[in-house]
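Asks: model this:
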Amino acid sequence: MGAVPVEMGAKVAELDRVGYLFGVKIAASMSPVFHGTVFRELGLNWEQFRLDSADIPQFLQLIKDTKCFGASVTMPNKMTIMEHLDEMTEECREVGACNTIYFRERDGKRIICGTNTDVVGVRESFYQNVADPDGVFHDRPGMVVGGGGAARSAVYALWKWMRATKIYLVNRDKSEVDAVIRDCKARGYGDTLVHVSTAEQAEQLEAPGAIVACVPDFPPNSPEEKTARAVIETFLNKEKKGSMLEMCYNPTPFTELGGIAERAGWQVILGTEAMIWQGFEQEKFWTGIEVRDLPVSKGKEVIAARLEQSKL
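Replies: I've put the predicted structure just below:
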């Protein structure tokens, strides 16, 4: 149960350090190739393996190995892993989700620490790609589409760093929105959240400057999905435009919603940008090397090459 999966066994023996991508439906994830590229550029004999699983006990057994440098944690494990952490960063605690495991020493023991680098991925996607944040999204409303873990990270980034005056929440499921607002209020930053549930309501509101879309790339089918899409399009069609980060990049970052936003005159930032910048933040925790000293251009190049392949 706690052993390294058979297909990894021989390879692990050849490596100095190993890590995992722990989640389900991760076959298409670019995380291992991204981190592998960074490790090679740094001259490290390290590798990240996919662990397609929601088996927390198995995962905890695997990461006990002192060879393990840490892990990327994805759905459905981001919240369930939290009760097993010995320490967590402010971002992890405030968002209520962990996407990165790393280790520290405390009283001579190796302890499991958790953080949330998704929030940095959202923040840096905008600041690295928007030439004039003051003119585009600072001191304007922000908007988040969705109600899951990624949406919570986006809310936190907009509130903490991006100077959003208020944050509109748009989602097909009201109960998910209610849960986000309740949890954010409990953590002290929910008062600026506004559930926008109809196109008529959206008509009356100021246009957002930064939108983060955190939903899969499926056409709207149910009445609730069609209503949510109408709300989004009402905001996109307002006279004042901004930038939209389309977090969905699997199987392709070129989504239907991204196309609608682009045609409406918005700057669309691909979800692979968030993956890249949260990935560099993970590297900082694992290697101890500051992001400015990491091989940023090489990491971006390998993802750009993958994007070109996805267009073929």
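
Asks: rest of the way, CA atoms for contacts and neighbours
Replies: Fine.

Asks: list the contacts of Val155.
Replies: Contact partners of Val155, counting by CA atoms under 8 Å, 6 or more residues apart in numbering, are Val144, Ile167.

Asks: measure it to Glu203 for me?
Replies: From Val155 across to Glu203, the span is 22 Å (CA to CA, to the nearest Å).

Asks: do Glu273 as well
Replies: On the measure of CA to CA, Glu273 and Glu203 end up 30 Å apart.

Asks: chain neighbours aside, what residue packs nearest to the residue nearest the centre of the chain?
Replies: With distances taken as CA atoms, centre = their mean, Asp118 lies nearest the centre of the chain, 3.6 Å away. Excluding the flanking residues, the one nearest Asp118 by CA to CA, 6 or more residues apart in numbering is Gln278, at 5.5 Å.

Asks: tell me the contacts of the one you found?
Replies: Contact partners of Gln278, counting by CA under 8 Å, 6+ apart, are Thr117, Asp118, Val119, Val120, Gly121, Val122.

Asks: helix, strand or coil for the residue nearest to the first one when sequence neighbours are not counted?
Replies: With sequence-adjacent residues excluded and distances taken as CA to CA, 6+ apart, Thr117 is closest to Gln278, at 5.0 Å. Secondary structure, DSSP: H, G, I helix; E, B strand; the rest coil: Gln278 is helix.

Asks: want to put them side by side, so please do this one too:
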Amino acid sequence: MKPYPTVTTKLVILLGNPLGHSISPPMHNRVFERLDLDYCYMPVEVTEENLPTVFAGLARMNVAGFNVTIPHKTNIIKHLDELDPLAATIGAVNTITVRDGKTKGYNTDGEGFIRSFEEETRSTVHGKSFFLLGSGGAARAIAMTLAFHGAEKISIHNRTAAKAEDLADEINKKIRPCAAAAGQPPDSLRKSLAESDVLINTTSLGMHPQEEVLPLEESLLSPHLIVADIVYNPLMTRLLKSAQGKGCPIVPGLGMLIYQGAAAFKLFTGVDPLVDQMAEVAHSLMAARQ
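Replies: Below you'll find the predicted structure:
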């Protein structure tokens, strides 16, 4: 990569709000440099109100693509020219390519989570029962992809019960009948968790600077659960620490970030990423923040 962007440099833009915690820019830029690619990855914080104007302007610049994070993964869809079939099924986008002035949305979140989960646990998602906290863009991607990969059952819990019910219905109609909304009362949650193999926090609860926030009561954790958290800042969230203290195997969120980023890198450039370099940067930066 050139020491600074020039008129020929292809830009990759991260859209979201807030973005101060993100390690995606250095993770991608390290690999651009190592592969001698004339690309530059840049974060752009944007509000929901300004998203249409900012996205339209950037898409007409020398941009190869975008990554999209909270809170824009679903709202961005209406501004795209085309959707990959998996992203259309999921109903959320985290990666966008720009080719010949046309934008196309993809979703690499679910595959990134599954690759991280299976490597960390040395097991497969096939045949397992999952309990998801949240029903936003990341939850949609993970739940839909789990259903594609043969999850036995997917229980979804959200503070707004109707949103969990809507997502479960979509999974059952679009993929196969394997999802249900988890009830709100503690006894109902406890029963759903007792019947699950894996708990996944897909919300932002516990993310810096609110590290002490738990996405569910600690008393609901049980040693039979594998506990995964897609929050990666901090590396060890309060949920993961609590789960580990209960004897649960854990899956931190950094692996998902690395693998979804690697898949996006290939879409932006057409070049296989150096996943080990991405992981080295990610772990180094996060260790320095602890």
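
Asks: can you give me the TM-score here?
Replies: Overlay of the two chains. TM-score (TM-score structural alignment, normalised by the length of the second structure): 0.87; 279 aligned residues with a CA RMSD of 2.4 Å.

Asks: got the buried residues for stretch 44-52 of the first structure?
Replies: Within stretch 44-52 of the first structure, the residues that count as buried by 16 or more other CA atoms under 10 Å are Trp46, Glu47, Gln48, Phe49, Arg50, Leu51.

Asks: can you list those residues in JSON lines and add secondary structure and distance to Gln128 of the first structure?
Replies: Listed next are the buried residues of stretch 44-52 of the first structure as JSON lines, based on DSSP: H, G, I helix; E, B strand; the rest coil; distance: CA to CA, whole Å:
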{"residue": "Trp46", "secondary structure": "strand", "distance to Gln128 of the first structure": "28"}
{"residue": "Glu47", "secondary structure": "strand", "distance to Gln128 of the first structure": "27"}
{"residue": "Gln48", "secondary structure": "strand", "distance to Gln128 of the first structure": "26"}
{"residue": "Phe49", "secondary structure": "strand", "distance to Gln128 of the first structure": "29"}
{"residue": "Arg50", "secondary structure": "strand", "distance to Gln128 of the first structure": "29"}
{"residue": "Leu51", "secondary structure": "strand", "distance to Gln128 of the first structure": "31"}
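
Asks: out of these, which is nearest to Thr89 of the first structure?
Replies: Nearest to Thr89 of the first structure out of the buried residues of stretch 44-52 of the first structure is Gln48 (CA to CA; 22.4 Å).

Asks: excluding residues flanking it in the chain, which one is nearest the residue opposite that closest one in the second structure once aligned?
Replies: Under the alignment defined by TM-score structural alignment, Gln48 of the first structure is paired with Tyr41 of the second structure. For Tyr41 of the second structure, ignoring the flanking residues on the chain, the nearest one in space by CA to CA, 6+ apart is Val12 at 4.6 Å.

Asks: more neighbours, Glu273 and Glu203 of the first structure?
Replies: For Glu273 of the first structure versus Glu203, neighbours defined as other CA atoms under 10 Å are more numerous around Glu273 (25 against 14).

Asks: who are the neighbours in contact with the aligned residue in the second structure for that one?
Replies: Matched to the second structure by TM-score structural alignment, Glu273 of the first structure sits across from Gly255. Residues near Gly255 of the second structure by CA under 8 Å, 6+ apart: Gly112, Phe113, Ser116, Ala279.

Asks: please repeat the previous calculation with a cut-off of 7 Å.
Replies: Ser116 (CA atoms under 7 Å, 6 or more residues apart in numbering).

Asks: and it, what element?
Replies: helix 254-269 (DSSP states H and E).

Asks: average offset of that helix relative to the first structure?
Replies: Following superposition, helix 254-269 of the second structure is found to deviate from the first structure by 0.6 Å on average (mean CA distance after the TM-score superposition for the first structure).

Asks: in that helix, which residues are buried?
Replies: Residues of helix 254-269 of the second structure classed as buried: 254-265, 267-269 (neighbour count, 16+ other CA under 10 Å).

Asks: go on, stretch 86-97 of the second structure?
Replies: Neighbour counts over stretch 86-97 of the second structure (16+ other CA under 10 Å) mark Leu86, Ala87, Thr89, Ile90, Gly91, Ala92, Val93, Asn94, Thr95, Ile96, Thr97 as buried.

Asks: got it, and stretch 112-130 of the first structure?
Replies: 112-126, 130.

Asks: same question for stretch 51-68 of the first structure.
Replies: Leu51, Ser53, Ala54, Phe59, Leu62, Ile63, Lys67, Cys68.

Asks: closest to Trp161 of the first structure among the buried residues of stretch 44-52 of the first structure?
Replies: Closest to Trp161 of the first structure, out of all of those and judged by CA to CA, is Gln48, at 30.1 Å.

Asks: what sits against that closest one?
Replies: Per CA under 7 Å, 6+ apart, neighbours of Gln48 of the first structure: Val18, Gly19, Tyr20, Leu21, Pro32, His35, Gly36.

Asks: hmm, back to that, now, which of the buried residues of stretch 112-130 of the first structure lie within helices?
Replies: Among these, the ones falling in helices (DSSP state H) are Asp118, Val119, Val120, Gly121, Val122, Arg123, Glu124, Ser125, Phe126.

Asks: mind putting those residues into a markdown table with distance to Ala186 of the first structure?
Replies: Formatted as a markdown table, these follow (distance: CA to CA, whole Å):
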| residue | distance to Ala186 of the first structure |
| --- | --- |
| Asp118 | 21 |
| Val119 | 19 |
| Val120 | 22 |
| Gly121 | 24 |
| Val122 | 22 |
| Arg123 | 23 |
| Glu124 | 26 |
| Ser125 | 27 |
| Phe126 | 27 |
